[in-house]
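Peer 1: Here is the input, now give the coordinates:
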Amino acid sequence: MSSRAPRAPSPARSAIRPARCPDGTWETASARAHPRLRPGVIGYRGFRLALPEPRARLEAPIGAVTLMLGFHGSIRITEATGGWVGVGAKGGRSGEHRANGEAARPAGLRTAELSSVLSGMSTTPVLGEHDGHLAGVEVLLTPWAAFSVFGTPLHELSGWKVHPDELGALPSAAVAQLAHELGELPSWRVRFRWLDATLERWLESGPHAARGTVQAWYTLTHSGGAIPVTRIADQVGWSVRHLENRFREQIGLSPKAAARVLRLQRARRLLCAGSTQAETAAACGYYDQAHLSGEFKALTGCTPREFFLARGVRVDPGGPPGTDRLAGEATSLVLRRAPRPGSAHYSKTGGHH
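Peer 2: All right, here's what the predicted structure looks like:
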């Protein structure tokens, strides 16, 4: 599926919000997708970094699919289970560090280095790293829209990150070609318009998610993951088993697993807004504060206290703004490697990716 000569959507798109560093070491731009693509395609975030040192970023699971189209540089992605990255604590979980201060990785963790990355819904946090030089565009999609765009069962994405062209549903190198074309265009505005047109065409040509899947997804998201799966199945007129099969194919996780991600996403938002852990646990339907803390560590790799203390640590006053993947959500921490081995801190302000 070539991305050449896409048909342009009709006018009326959102304004682009740019941000640039005076010395030119970074720039970002974000915009909502064209109205005709919403709510399936949520929006775009462009970035170009030329930073003096590497960056590492911890990403918590979210209720969306992310397509990163890279046109300069690559990202190394590693599973971040078990707290080995050392959020909020010197020396990390294992206490072992390399000479450069980087936390030693436990053996057996999956790692991949990719220029473009497709991240489906997952219950596993990941660490993304690059050398400080990176450029591309992130596209944020609802899971059911990603099913239509890529034409492949989304359970193939759950739990890991892949190059989108490896899925095999689109003709060979379609995404790699699109990323190259975006890199050749003169401005973020033109790139976002190109994405609008290309994604519209891919959505039209791909399989459509079942109406019941979309309805069930929004019922689950609007409840913050709190509504019982049996009630959702009743509302859409399906058996629980049929709902589970549809979610696995068109969302990527089972309804219960998706609810875990959405509930913790809501909990992070409430904690970030100033709610106590006890208040948040009660509001989000956890049994108690210990239940919340356990789920938080299982899905994020650290405790609530470690996560939000780390978000208050400033990494680099001159660096790019720490934009979370979802607007209004607390999704990410940026790693700072101190000069002294054994020191690792995270912050939301240290830069993209």
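Peer 1: Could you use CA atoms for every contact and neighbour count after this?
Peer 2: OK.
Peer 1: ok, residues contacting stretch 152-160?
Peer 2: Contact partners of stretch 152-160, identified using C-alpha atoms under 8 Å, 6 or more residues apart in numbering, comprise 118-124, 143, 146-147, 167, 169, 248-253.
Peer 1: So which of the residues you listed belong to strands?
Peer 2: 118-119 (DSSP state E).
Peer 1: got the contact list for the nearest residue to Leu109 once chain neighbours are set aside?
Peer 2: Leaving aside its sequence neighbours, Leu109 sits nearest to Glu79 (C-alpha to C-alpha, 6 or more residues apart in numbering; 5.9 Å). Counting by C-alpha under 8 Å, 6+ apart, Glu79 touches 109-111, 124-127.
Peer 1: try Ala135
Peer 2: If you count contacts by C-alpha under 8 Å, 6+ apart, then Ala135 has 46-49, 70-73 around it.
Peer 1: Okay, and which of these map to strands?
Peer 2: Filtering those for strands - DSSP E - leaves 46-49, 70-72.
Peer 1: Quick one: the helices in this protein, in order.
Peer 2: For the chain, the helices defined by DSSP state H cover 143-150, 174-184, 188-205, 211-222, 229-236, 240-250, 255-272, 277-284, 289-300, 304-310.
Peer 1: how far away is Gly63 from Ile227?
Peer 2: 15 Å (C-alpha to C-alpha, to the nearest Å).
Peer 1: Tell me which of these two has more neighbours.
Peer 2: Between Gly63 and Ile227, counted using other C-alpha atoms under 10 Å, the more crowded position is Gly63 (23 against 17).
Peer 1: what about that one, distance to Gly46?
Peer 2: Taking C-alpha to C-alpha, one finds Gly63 at 20 Å from Gly46.
Peer 1: coming back round to it: which one (most neighbours) among the contacts of Ala135?
Peer 2: Gly70 (27 neighbours).
Peer 1: isn't it right up against Ser115?
Peer 2: Yes - here Gly70 reaches Ser115: they are 5.2 Å apart, a contact under C-alpha atoms under 8 Å.
Peer 1: neighbours around Gly274, how many?
Peer 2: For Gly274, the count of nearby residues is 10 (other C-alpha under 10 Å).
Peer 1: Could you also give me the structure for this second sequence? I'd like to compare it with the first:
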Amino acid sequence: MAVGTPHARLRPGVLAYHGYRLSMARPRPRLELPDGVATLLLSFAGNPVVVTSPTGAFEQREYTSMIAGLRTGPRLGTHDGRLFGMDITMAPWLAHRLMRVRMDELADVGLDPAEVAGRWVERLRDRLAEAPGWAARFAVLDEELTARLTEDAAPASVPDRRVVWAFQTLAHSGGRVRIGRLADRLGWTDRQLQKRFRDGIGLPPKGVARVARLQHAMRLLEEGLRGAAVAEECGFFDQAHFNREFRAMTGLAPGKFLEGRRSAEAATRSGGQVDRVQGEVTSLLL
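Peer 2: Sure, this is the predicted structure:
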């Protein structure tokens, strides 16, 4: 496993680079939880990842490479134990500009990135695969992403700064800011705000707020707060409402989530990678 920090000119939109070369004796399932980032996954060896929905939201799909946006439900990824590739985590508004696609087309499951960005993705994957090591690959990413983001792009793919502000405000508040208040601050109707979020973020504002609130709740659970206290702190009606929402978004009860995170901590100590984004709860290794 290797982790790289994007060049300062790419931040804060591009969050991190992750490289991996795995050879395990058995399949390794990973439960991906709703988070506030988009992910571009590029495979160098062509080993597939099978993606399913624990809650039955979509049918099983198989990918080698994938670009995935925001989602409000979990997905389970399983591979045969052998992977060689990289992923790039980024803010959804940056992925909108990079991939030049409406972000609601990438919500929940994702697409093959070659179908979205064509030859640019194929060239990027080839350059990364041929580079002599992780440091060289991180340098290639800095170069290629900078070039892509400085090219002239269609106006529709350039993120609106007001949308970026509204998204960041919702995320930093743990989903507690009222959507109507955001629209008023921006001088938009609720319909205008929702359309701009679908295009540039992928989820409507209420969906972003749900993910932010879930992330806040999961961090509080890991800090040792009990369910009733978490429900009150995060603005749920009561603990029963919190439990229902938690299960709907993760496929797990809060107690099962904590058991899985303890196992994930052990994997981290033994050299595995669990969370792909600093400060967010993104995964469980099963």
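Peer 1: Fetch the TM-score of the aligned pair.
Peer 2: Here the superposed chains carry a TM-score of 0.93, computed using TM-score structural alignment, normalised by the length of structure 2; 280 aligned residues with a C-alpha RMSD of 1.8 Å.
Peer 1: To which residue of structure 1 is Ala136 of structure 2 aligned?
Peer 2: Superposed on structure 1 with TM-score structural alignment, Ala136 of structure 2 falls opposite Val190.
Peer 1: do you know how far that match is from Ala31 of structure 1?
Peer 2: Going from Val190 of structure 1 to Ala31 of structure 1 by C-alpha to C-alpha gives 12 Å.
Peer 1: Kindly report the same for Thr81 of structure 1.
Peer 2: Counting by C-alpha to C-alpha, the gap from Thr81 of structure 1 to Ala31 of structure 1 is 32 Å.
Peer 1: go on, Leu195 of structure 1?
Peer 2: The separation that Leu195 of structure 1 has from Ala31 of structure 1, given C-alpha to C-alpha, amounts to 11 Å.
Peer 1: which one of these two has more residues nearby?
Peer 2: Leu195 (23 against 19).
Peer 1: Val261 of structure 1 pairs with which position in structure 2?
Peer 2: Per TM-score structural alignment, Val261 of structure 1 is aligned with Val211.
Peer 1: Quick check, its match in contact with Pro34.
Peer 2: Yes - using C-alpha under 8 Å, Val211 of structure 2 is in contact with Pro34, at 6.1 Å.
Peer 1: now the helices of structure 1 in a markdown table, with distance to Glu53 of structure 1?
Peer 2: A markdown table is the format used below for those (distance: least, C-alpha to C-alpha, whole Å):
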| stretch | distance to Glu53 of structure 1 |
| --- | --- |
| helix 143-150 | 33 |
| helix 174-184 | 23 |
| helix 188-205 | 25 |
| helix 211-222 | 38 |
| helix 229-236 | 46 |
| helix 240-250 | 39 |
| helix 255-272 | 28 |
| helix 277-284 | 35 |
| helix 289-300 | 25 |
| helix 304-310 | 20 |
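Peer 1: Highest mean neighbour count out of these?
Peer 2: helix 143-150 (a mean of 25; mean count of other C-alpha atoms under 10 Å).
Peer 1: got the angle for it vs helix 240-250?
Peer 2: 50 degrees (axes from the mean of the first three to the mean of the last three C-alpha atoms, to 10 degrees).
Peer 1: quick check: helix 143-150 of structure 1 aligns to which part of structure 2?
Peer 2: So helix 143-150 of structure 1 sits over residues 92-99 in structure 2, by TM-score structural alignment.
Peer 1: Please list the outside residues in contact with that stretch.
Peer 2: Counting by C-alpha under 8 Å, 6+ apart, 13-14, 36-38, 69-70, 102-103, 116-117, 145, 148-149, 153, 157-159, 164, 199-202 sit against stretch 92-99 of structure 2.
Peer 1: distance from it to structure 1 after superposition?
Peer 2: Once fitted to structure 1, stretch 92-99 of structure 2 is off its aligned match by 0.5 Å on average (mean C-alpha distance after the TM-score superposition for structure 1).
Peer 1: Can you give the distance from that stretch to the centre of its chain?
Peer 2: Mean C-alpha position of stretch 92-99 of structure 2 versus that of the full chain (C-alpha atoms, centre = their mean, to the nearest Å) differs by 12 Å.
Peer 1: ranges for the strands of the stretch 1-150 of structure 1?
Peer 2: Using DSSP state E, counting those that start in this stretch, the strands of the stretch 1-150 of structure 1 run over 17-20, 26-32, 41-50, 55-59, 65-72, 75-79, 111-114, 117-119, 126-130, 133-141.
Peer 1: From the contact counts, what lies against the first one?
Peer 2: Going back to what we said before, that points to strand 17-20 of structure 1. strand 26-32 (3 or more C-alpha pairs under 8 Å, 6 or more residues apart in numbering; DSSP states H and E).
Peer 1: How far does the strand it packs on sit from its chain's centre?
Peer 2: 16 Å.
Peer 1: and the residue nearest to Met86 of structure 2 when sequence neighbours are not counted, what is it in contact with?
Peer 2: Computed as C-alpha to C-alpha, 6+ apart, the closest residue to Met86 of structure 2 that is not its neighbour in sequence is Gly19, at 4.3 Å. Contacts for Gly19 of structure 2 (C-alpha under 8 Å, 6+ apart) come out as 1-3, 84-87, 134.
Peer 1: so Leu67 of structure 1 makes contact with Val139?
Peer 2: Yes - contact criterion C-alpha under 8 Å: Leu67 of structure 1 and Val139 qualify, at 5.0 Å.
Peer 1: Identify the residue of structure 2 aligned to His34 of structure 1.
Peer 2: His34 of structure 1 maps onto His7 in structure 2, by TM-score structural alignment.
Peer 1: Provide the count of other residues in contact range of that match.
Peer 2: 18.
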